[in-house]
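**Q** just a sequence and a predicted model for now, questions to come.
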Amino acid sequence: MPVSTAPPLTPTYADLPALLRQDPEIAEVLLGESARQSDTLQLIAAENFTSPAVLAALGSPLANKYAEGYPGARHHGGCELVDAAERIARERATALFGADHANVQPHSGSSAVLAAYAALLRPGDTVLAQGLAHGGHLTHGSPANFSGRWFDFVGYGLDPRTGLIDYAQVRALAREHRPRAIVCGSISYPRHPDYALFREVADEVGAYLIADAAHPMGLIAGGAAPSPVPYADVVCATTHKVLRGPRGGLILCGERLADRVDRAVFPFTQGGAQMNTIAAKAVAFGEAAAPAFAAYAHQVVANARVLAAALDAEGFAVLTGGTDTHLIVADPFPLGPDARTARGRLASAGLVLDTCALPQAGGRGIRLGTAALTTQGMGEREMAEIAALFTRAVREPDGPSRRVRAEVHELAGRFPPYQG
């Protein structure tokens, strides 16, 4: 059965902290966002609902503490208790993912990737990563990002027939360009990377292997996806998404690189750690180690597979023909509209998702995920219902009818993200 989480807050003024009652403008924003999340369906692949315990840690007095440095070696006094919180977070992360070392201080996934590059590379080094048009992240060589400005990125792509990673091209490009590092990981690839093959190619050309596992990290924690930890020199991840923790980053590595990674985070790329967020990460790691989370992670994948198959049956062109993860990428064009138009119609119906690049030149598709829906307690039956709502919303040129919007509202009401 799907695994649900309980909510921390009820959307009424009486339940808001006193300080927010003194600031009605911000109170209205908070109440409005609470209502939006409860009244619509969140299918953005990078989003989820945290537990009350995670939210409690985020709003704790640890938010007041400045703690530059690491446990036992801070630049500020009074860090005994935040040291304990960070040690707990690191111990739980290494145990959860089977890693030698964890750095829990990165403020985001991008911060984690920046620190990994800083630990292993020098400006001008060549890096092989999944091309941006084929699902690569901004930190994988976008000219608008630090990665594209500081390093020489070469992009590998997807096989145009299958939509799968072209591993022959990965090997050929590695042999040709002899990169200092190879990055495996994507923001919109719905299948599992072959980490062992990436390791083989990296060893062949003398490159570091960096796994950007921001999206599958929660599935990995729950045993629903293979782990890059045994293969990669450094693993970068986020602690939100499927992992269901606070917004933040995480780096895992072996003992050989631990000191370099830590120095790349602090003092090279970041200052004081956000100790309330680190405590919330510790809570999330503890939750992810429980048997209920493994059931949740497998349900996320089961839901995604059913939703992908249902969208395919409705006429959407589903990339790779399905999914092994929480991610689904589809082209709505066979039903009429382009991706941006489809996203607007879906949003009007209360179905919230993203668009993403497709391998075809200049093409875009819709990207969606099942992590948040599964947290709410939805299962395969609801995925089929959502696919039908998708089709009706996308096909209506004047925007979704009131009936479609009402059905989305009714479905959301049956599975509130937070009880009470």
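**A** Ah, there it is. Residues are numbered from 1 along each chain as shown.

**Q** contacts and neighbour counts: CA atoms only from here.
**A** OK.

**Q** mind listing what's buried along stretch 66-73?
**A** Judged by neighbour count using 16 or more other C-alpha atoms under 10 Å, the buried positions of stretch 66-73 are 66-71.

**Q** from those, which ones fall inside strands?
**A** 69-70 (DSSP state E).

**Q** including distance to L252, could the buried residues of stretch 66-73 go into JSON lines?
**A** Output for those, formatted as JSON lines (distance: C-alpha to C-alpha, whole Å):
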{"residue": "Y66", "distance to L252": "24"}
{"residue": "A67", "distance to L252": "21"}
{"residue": "E68", "distance to L252": "20"}
{"residue": "G69", "distance to L252": "18"}
{"residue": "Y70", "distance to L252": "16"}
{"residue": "P71", "distance to L252": "17"}
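
**Q** adding another structure so you can compare the two:
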Amino acid sequence: MPLPPHDYFAAGLDADPELAAAVNGELARQRDGIELIASENIVSACVLAAQGSVLTNKTVEGAAYARYYGGAEFADAVETLAIERAKKLFNCRFANVQPHSGSNANAGVFLGLLKLGDPILSMNVAAGGHISHGHPATLTGRDYRIAHYGVNRESERIDLDELRDLAQASRPRVIVAGGSAYPRAIDFAGLRAIADEVGAYLLVDMAHFAGLVATGLYPHPFPHAHVVTTTTYKSLRGARGGMVLWNDEALSSRINAGIFPGVQGSVMLHAVAGKAACLGEALRPDFRAYNEAVLANARALAAALANRGLRIVTSGTDMGLALVDLASTGVTGDVAARALEKAGLATNKNMIPFDPRPPEAPSGLRLSSNAGTTRGFGVPEFERIGDWIARIARNPSDMQAIQQARQEVLALCRAFPIY
């Protein structure tokens, strides 16, 4: 990736040395470390420039060409560009690109389609679900009646028979598919059949596999889903924010009103511009090659860890995310993650299905190939990363091994620079 224009990237920070030091420190951390956190990626210079543009100065509310504020000619052009690109990329009829996050996208859909207190059936966070789907600490968990499904204890995969029984018992108005730590392909057709049986909407949150969906490497939620939500970073390599996609025009006014004025106010136009930029990049032929590499690299990383004696939840992955069970090492995910960070490997602790340990000190690590693939790593590099992770996770107090790995990580990062 070429260096972003200096005036966008650095010059404005010269007036604030303390802030500049923090931003430059983060740039150095990204350059000299390997990002393995599934909710992160490395954006292009175009996305950086769009998000740091003069669109930051403009306030608009409402839909494009129907604003509450004047002076929106170019704001409308930017948002319309993002909408049209989203519709083309995911082959759908309607898109709302205004959500500030994936959680806002989900909250807006719930607000638009449901009444307070309506029942929702979603994957339990402990099984790999996302907190915005009804965790009790969230507004969704507070405002709606939440029932949770999990995974089969043997296969660690979604059991549609069990899910159907839960749906018949809870009679949800929405069934939510997708999560933050479920690494396998989801049977959207099977879920839609259950949703139809109980009269529910099927909402698919594809935040962690949207890039694979866009390139035909993961089952497409449409035509089975009534509504699809996603973030635009993670596998789409873009701006931080969310989107909502759908095909039924009868849902349009409800979904749009759920986003604005339902859960948020004015549009963050600079973020929408960043979304337009990344969606444009995702429409190019090389985006499929990137996602093919993401999938190959995630599987190589999982295999490397399995070959070194670490158990991979579900025994593999169908996306850029893998979940590792550290129970056999006697080391918890929080301890392993701190040790790995010292070596320049950014990961996050994570619960595994039926985890006997608490979320603060769980048994697992969640890993992703997204960012490493963006900077050019291939299967050999991810096999090396797997070796570093296995060595350090087994001996998180071995500072000599950590320091040695840190030097090797630094050398690898210098061979595959960002910006």
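**A** It's in. Being a predicted model, the structure only gives us computed values, none of them experimental.

**Q** what's the TM-score here?
**A** The TM-score (TM-score structural alignment, normalised by the length of the second structure) is 0.95; 411 aligned residues with a C-alpha RMSD of 1.4 Å.

**Q** closest one of the buried residues of stretch 66-73 of the first structure to A289 of the first structure?
**A** A289 of the first structure lies nearest to P71 out of the buried residues of stretch 66-73 of the first structure, by C-alpha to C-alpha, at 23.4 Å.

**Q** map the closest one onto the second structure.
**A** Using TM-score structural alignment, the partner of P71 of the first structure in the second structure is A64.

**Q** that match touches V78, doesn't it?
**A** No. Between A64 of the second structure and V78 there is no contact under C-alpha atoms under 8 Å: 9.0 Å.

**Q** do I have it right that A167 of the second structure meets P119?
**A** No. Contact between A167 of the second structure and P119 fails when scored by C-alpha under 8 Å: they sit 10.0 Å apart.

**Q** the two - which one has more neighbours?
**A** Per other C-alpha atoms under 10 Å, whichever of A167 of the second structure and P119 has more neighbours is A167, with 27 against 21.

**Q** what about the aligned residue in the first structure for that one, is that helix, strand or coil?
**A** Matched to the first structure by TM-score structural alignment, A167 of the second structure sits across from A174. What DSSP: H, G, I helix; E, B strand; the rest coil gives for A174 of the first structure is helix.

**Q** let me see the contact set for A174 of the first structure.
**A** The contact partners of A174 of the first structure, taken as C-alpha atoms under 8 Å, 6 or more residues apart in numbering, are 128, 201-202, 205.

**Q** show me what contacts the match of P71 of the first structure?
**A** 75-77, 79-80.

**Q** could those residues be laid out in a markdown table, adding secondary structure and distance to H133 of the second structure?
**A** Below are these laid out as a markdown table (DSSP: H, G, I helix; E, B strand; the rest coil; distance: C-alpha to C-alpha, whole Å):
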| residue | secondary structure | distance to H133 of the second structure |
| --- | --- | --- |
| A75 | helix | 31 |
| D76 | helix | 31 |
| A77 | helix | 32 |
| E79 | helix | 27 |
| T80 | helix | 28 |
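
**Q** please, a PyMOL command that selects the buried ones among the residues you listed?
**A** Those of these that count as buried under 16+ other C-alpha under 10 Å are selected in PyMOL with:
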select buried, resi 75+76+79+80
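
**Q** aligned to L243 of the first structure, what sits in the second structure?
**A** With TM-score structural alignment as the criterion, L243 of the first structure pairs with L236.

**Q** what's near enough to touch that match?
**A** With C-alpha under 8 Å, 6+ apart, L236 of the second structure has these contacts: 210-211, 278-279, 282.

**Q** can you check P8 of the first structure too?
**A** P8 of the first structure makes contact with 51-52, 55, 418, according to C-alpha under 8 Å, 6+ apart.

**Q** roughly how far apart are the counterpart of it in the second structure and L48 of the second structure?
**A** Counting by TM-score structural alignment, P8 of the first structure lines up with P4 in the second structure. Separation of P4 of the second structure from L48 of the second structure (C-alpha to C-alpha, to the nearest Å): 7 Å.

**Q** cheers, nothing more for now.
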